[in-house]
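Asker: no sequence for this one, just the structure:
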């Protein structure tokens, strides 16, 4: 097989990120935007030792799951991966991906429920952070082209909420008007690096964050007064200063320019304060299904004592509180714990205790108390649970563990370890928190043998 060679091939499977897989004499070729069972003309664009990469040139036999992408820049933008695949096709892909990953990495053969899909899978995100740059003399906002630092200009993102789309467009125009300059990664000149917007679906409150390289923003008072007149739901404006020369988006310094520095949203009957660095699930519609499923799987009792590890601003902790005697929430991000404590007060919930600490260290100290814990709820970052955390979880020996994950591969790795130490997975429910992308949230329940 050679570069620039053309082949006719049939797609037989998907990679973890939704690329089609075709094989020639058992040699795999990864083809972006090709769907299972499709036959087409493929151009080989890269040949490596163990696989090749192809480009789909022409489709001879299309999949019944193929659809026309809603977004006109879908192929250029790196934000979405599966707009060409129908909702039913995405459900099949995500359900199979969870099943295959649990079996391959976790050696876990639990029955996987069909992925819980979103009825209207558009305009669902409550948070957007867009890079800002220039093309010629014009300021542009958008998302990076896949595997590059080139911004694909965008006026409308079909998975972001409409309020955020409109606000970002207006900010871009105003920055051009006041002659504020985007930051240049190469020369380290200019100022505005990203625009971040958070939107509360239930209260309609908007937060605008200017992520800057410099300390000051040109004509910031004019910018704010103009935006607040045009966007009455814009309740707070913040500057985040990031003078680093790397790809980290948020800096350490946060300046509240206008408003309280947070917005409020409601979830499963409780009200939550959301600040710049607070983790809050990006799909507020699906997250209620996700958390309710996790709580249902925990089968909580009024006498239960529960640990909520990696608790963030306390959304799961406070949602569980009404069902149990005590909840212990632990999170390493200080601002998130400040918000969590405030959220408990705001919702008049007194049986939750929040601690700012590494989850593994917290479990070590908790295990020393020889106190029985009935359920541990775990929702870690993408890298999964630390070894220290897992070891102390085994020491605590809760009756049930409910593990929510945004990366089924690290979840499967942790499941394999827990299975070696007496736990069995009996329920698995994927939830599509990220329609149009290959990302997936997954819930499993483990119980002690």
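Answerer: Yes, it's here. Everything quoted here is computed from the prediction, not taken from an experiment.

Asker: C-alpha only now, for contacts and for neighbours.
Answerer: OK.

Asker: check the gap between residue 131 and residue 173 for me.
Answerer: Look at residue 131 and residue 173: by CA to CA, to the nearest Å, they are 15 Å apart.

Asker: same check on residue 306?
Answerer: Distance from residue 306 to residue 173, by CA to CA: 49 Å.

Asker: contacts made by whatever helix or strand residue 320 lives in with the rest, please.
Answerer: Following DSSP states H and E, one finds residue 320 within helix 315-320. Helix 315-320 has contacts (CA atoms under 8 Å, 6 or more residues apart in numbering) with 267-268, 270, 272, 291, 295, 308, 311, 327-329, 340, 344, 349, 352.

Asker: for the residues you listed, which one is nearest residue 390?
Answerer: residue 308 (13.8 Å; CA to CA).

Asker: next up, the contacts around the closest one.
Answerer: 316-317, 327-330, 376-379.

Asker: residue 420 too?
Answerer: Counting by CA under 8 Å, 6+ apart, there are no residues that residue 420 touches.

Asker: ok, it to residue 414 distance?
Answerer: From residue 420 to residue 414 the distance is 10 Å (CA to CA).

Asker: would you map the helices across the stretch 251-400 of the chain?
Answerer: For the stretch 251-400 of the chain, helices defined by DSSP state H, counting those that start in this stretch occupy the ranges 284-298, 315-320, 334-346, 359-368, 387-396.

Asker: and those as JSON lines, adding distance to residue 7?
Answerer: Putting the helices of the stretch 251-400 of the chain into JSON lines (distance: least, CA to CA, whole Å) gives the following:
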{"stretch": "helix 284-298", "distance to residue 7": "41"}
{"stretch": "helix 315-320", "distance to residue 7": "51"}
{"stretch": "helix 334-346", "distance to residue 7": "53"}
{"stretch": "helix 359-368", "distance to residue 7": "51"}
{"stretch": "helix 387-396", "distance to residue 7": "46"}
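
Asker: how about those, which one is nearest residue 28?
Answerer: Short answer: helix 387-396, nearest of the helices of the stretch 251-400 of the chain by CA to CA, at 34.3 Å.

Asker: in the closest one, what's buried?
Answerer: Neighbour counts over helix 387-396 (16 or more other CA atoms under 10 Å) mark 389-394, 396 as buried.

Asker: by how many degrees do the following helix or strand past that helix and helix 284-298 diverge?
Answerer: Counting by DSSP H and E, the next helix or strand C-terminal to helix 387-396 is strand 400-405. With axes from the mean of the first three to the mean of the last three CA atoms, to 10 degrees defining the directions, strand 400-405 sits at 160 degrees from helix 284-298.

Asker: this is the other structure I want to compare:
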């Protein structure tokens, strides 16, 4: 049976509030070793000292009677009872992988020899999580946290003070909570545009080639070996020769989602992070294509180039998400340079989605590499928001016009080179951005 944890004092409450806000970045100092007096012992000792000092100052012996009771309680507590010893703590966190906004439950089992009065936990939380619930029992402490943002987060530590039965002495044991992986919440996406050429694998997309499918493409003269059930009798009657149905082959699509993590730009008006919007849009694209049994891979450009070859299956979504979570570790955005794309990361003919805010010129070098491999490319632009200009600032307004013209020129150059450019605004469904791509199949480049 659990009970609410009593007040631990201003310092402990301040530690918990700091953890709730995710502000502490440095690890907490190590807990004090050995046994030390508790708050009750300090209060009794303070009362006895004050009484003795009052007796000396006033010269009245009867004041010593006020110190008798605290001294007797302290004397009786020194040799009596079995105090807790041999403290160990083990933390269990469930789950270690979750999505943004989901709760994580932690249970800390405290083992000790002897008798204990109560457990008093002090929580030091890392960034990215929020403390929602804290309770303790005779041998355990339970915490409920909420994962606030995607990334890899250090949960922090919990220092548990174990008091003796009289509450006069305490010892501290520390439990390390470890790390959790928080996946971004995927944007809603149901549309899956496909390129003109599809690989020779069975799937759910119709291709221009004849094959075993369900979509009729026309009729043609009967050839030996074709199934008689496919004879088209009206055409046979009109032409006087056997005519059979022609069907389109069904193929799977290969898609690679390329993430631009070179920079993280925050919209000055809405506070939206381009890195957050990039990962959520990528998660929506990956989930949409995996649901149609297509093969999906991922490449993240920024610092060390991370990539995962295309694969299929709903479980592959978590492998893809795990491969790119290292970009954010405890609020730090890691991006040092630009690496070369490895050939296995971009299979021939795979449709490549480049999700980028178009703020770093190095992404155009990456696009040049992709176009050089004849892959069909779709650039999904994440708007960064216009810079804020003070009213009446003519130079700022001129700079803003030049900034907008430069971005329009970048989009125009991409379209002229045969790259499809769509804009995904955070808060809108991803299907609104992908809908124009359904007018025709995405064209590939030429070597």
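Answerer: Perfect, I can see it now. The structure displayed is predicted, hence computed values, not measured ones.

Asker: TM value for the aligned chains?
Answerer: For this chain pair, the superposition-based TM-score is 0.33 by TM-score structural alignment, normalised by the length of structure 2; 222 aligned residues with a CA RMSD of 6.5 Å.

Asker: before we move on, back to that, buried only: go through the contacts of helix 315-320 of structure 1 for me.
Answerer: For the contacts of helix 315-320 of structure 1, buried by 16+ other CA under 10 Å: 267, 270, 272, 291, 295, 308, 311, 327-329, 340, 344, 349, 352.

Asker: you'd agree residue 112 of structure 2 is up against residue 87?
Answerer: Yes. Using CA atoms under 8 Å, residue 112 of structure 2 is in contact with residue 87, at 4.6 Å.

Asker: pretty sure residue 93 of structure 1 belongs to a helix, no?
Answerer: Yes. Per DSSP: H, G, I helix; E, B strand; the rest coil, residue 93 of structure 1 lies within a helix segment.

Asker: and for it, the neighbour number?
Answerer: 21 (other CA atoms under 10 Å).

Asker: cool, and residue 356 of structure 2?
Answerer: Residues contacting residue 356 of structure 2 under the criterion other CA under 10 Å number 25.

Asker: so it touches residue 259, yeah?
Answerer: Yes. The pair residue 356 of structure 2 / residue 259 is scored as a contact, 6.6 Å apart, by CA under 8 Å.

Asker: now for those two: what residues contact both?
Answerer: In contact with both residue 356 of structure 2 and residue 259: residue 278, using CA under 8 Å, 6+ apart.

Asker: and residue 245 of structure 2, which of the three is it?
Answerer: Classified using three-state DSSP, residue 245 of structure 2 is strand.

Asker: that one touches residue 218, doesn't it?
Answerer: Yes. With contact defined as CA under 8 Å, residue 245 of structure 2 and residue 218 form a contacting pair (6.0 Å).

Asker: more neighbours: these two, which one.
Answerer: residue 245 (20 against 12).

Asker: give me the nearest residue to that one, chain neighbours excluded.
Answerer: Closest residue to residue 245 of structure 2 apart from its sequence neighbours, by CA to CA, 6 or more residues apart in numbering: residue 219 at 4.5 Å.

Asker: residue 286 of structure 2 now?
Answerer: Residue 286 of structure 2 sits nearest to residue 296 (CA to CA, 6+ apart), 6.5 Å away.

Asker: for the one you found, give its distance to residue 316 of structure 2.
Answerer: Distance from residue 296 of structure 2 to residue 316 of structure 2, by CA to CA: 9 Å.

Asker: those two: which is more packed in?
Answerer: The neighbour count for residue 296 of structure 2 versus residue 316, taken as other CA under 10 Å, is higher for residue 296 (28 against 18).

Asker: residue contacts, that one?
Answerer: 254-257, 286, 289-290, 309-312.

Asker: turn the residues you listed into TSV, including secondary structure, distance to residue 131 of structure 2 and neighbour count.
Answerer: Shown next, in TSV, are the contacts of residue 296 of structure 2 (DSSP: H, G, I helix; E, B strand; the rest coil; distance: CA to CA, whole Å; neighbours: other CA atoms under 10 Å):
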residue	secondary structure	distance to residue 131 of structure 2	neighbour count
254	strand	42	26
255	strand	39	30
256	strand	37	25
257	strand	34	25
286	helix	31	28
289	helix	36	25
290	helix	34	20
309	strand	38	16
310	strand	38	21
311	strand	37	20
312	coil	37	18
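
Asker: out of these, who's nearest residue 274 of structure 2?
Answerer: residue 257 (15.9 Å).

Asker: now for that closest one: which residues touch it?
Answerer: 282, 285-286, 296-299, 352-355.

Asker: repeat that with 6 Å
Answerer: For residue 257 of structure 2, the contact set (CA atoms under 6 Å, 6 or more residues apart in numbering) comprises 298, 352-353.

Asker: filter those residues down to the ones in strands?
Answerer: Residues from these lying in strands, with DSSP state E as the criterion: 298, 352-353.

Asker: for residue 369 of structure 2, state which of those residues is nearest.
Answerer: When those are compared against residue 369 of structure 2 (criterion: CA to CA), the nearest one is residue 352, at 11.7 Å.

Asker: same question for the helix or strand hosting residue 40 of structure 2: list its buried residues.
Answerer: Here residue 40 of structure 2 sits within helix 39-58, counting by DSSP H and E. By neighbour count with 16+ other CA under 10 Å, helix 39-58 of structure 2 contains the buried residues 39, 41, 44-45, 47-49, 51-52, 54-55.

Asker: go through the contacts of residue 308 of structure 1 and name the one nearest residue 53 of structure 1.
Answerer: residue 379 (34.7 Å).

Asker: in which helix or strand would I find residue 207 of structure 2?
Answerer: Counting by DSSP H and E, residue 207 of structure 2 is found in strand 202-210.

Asker: helix or strand next in line after that strand, which one?
Answerer: strand 216-221.

Asker: which other helices and strands contact that following strand?
Answerer: strand 243-251 (3 or more CA pairs under 6 Å, 6 or more residues apart in numbering; DSSP states H and E).
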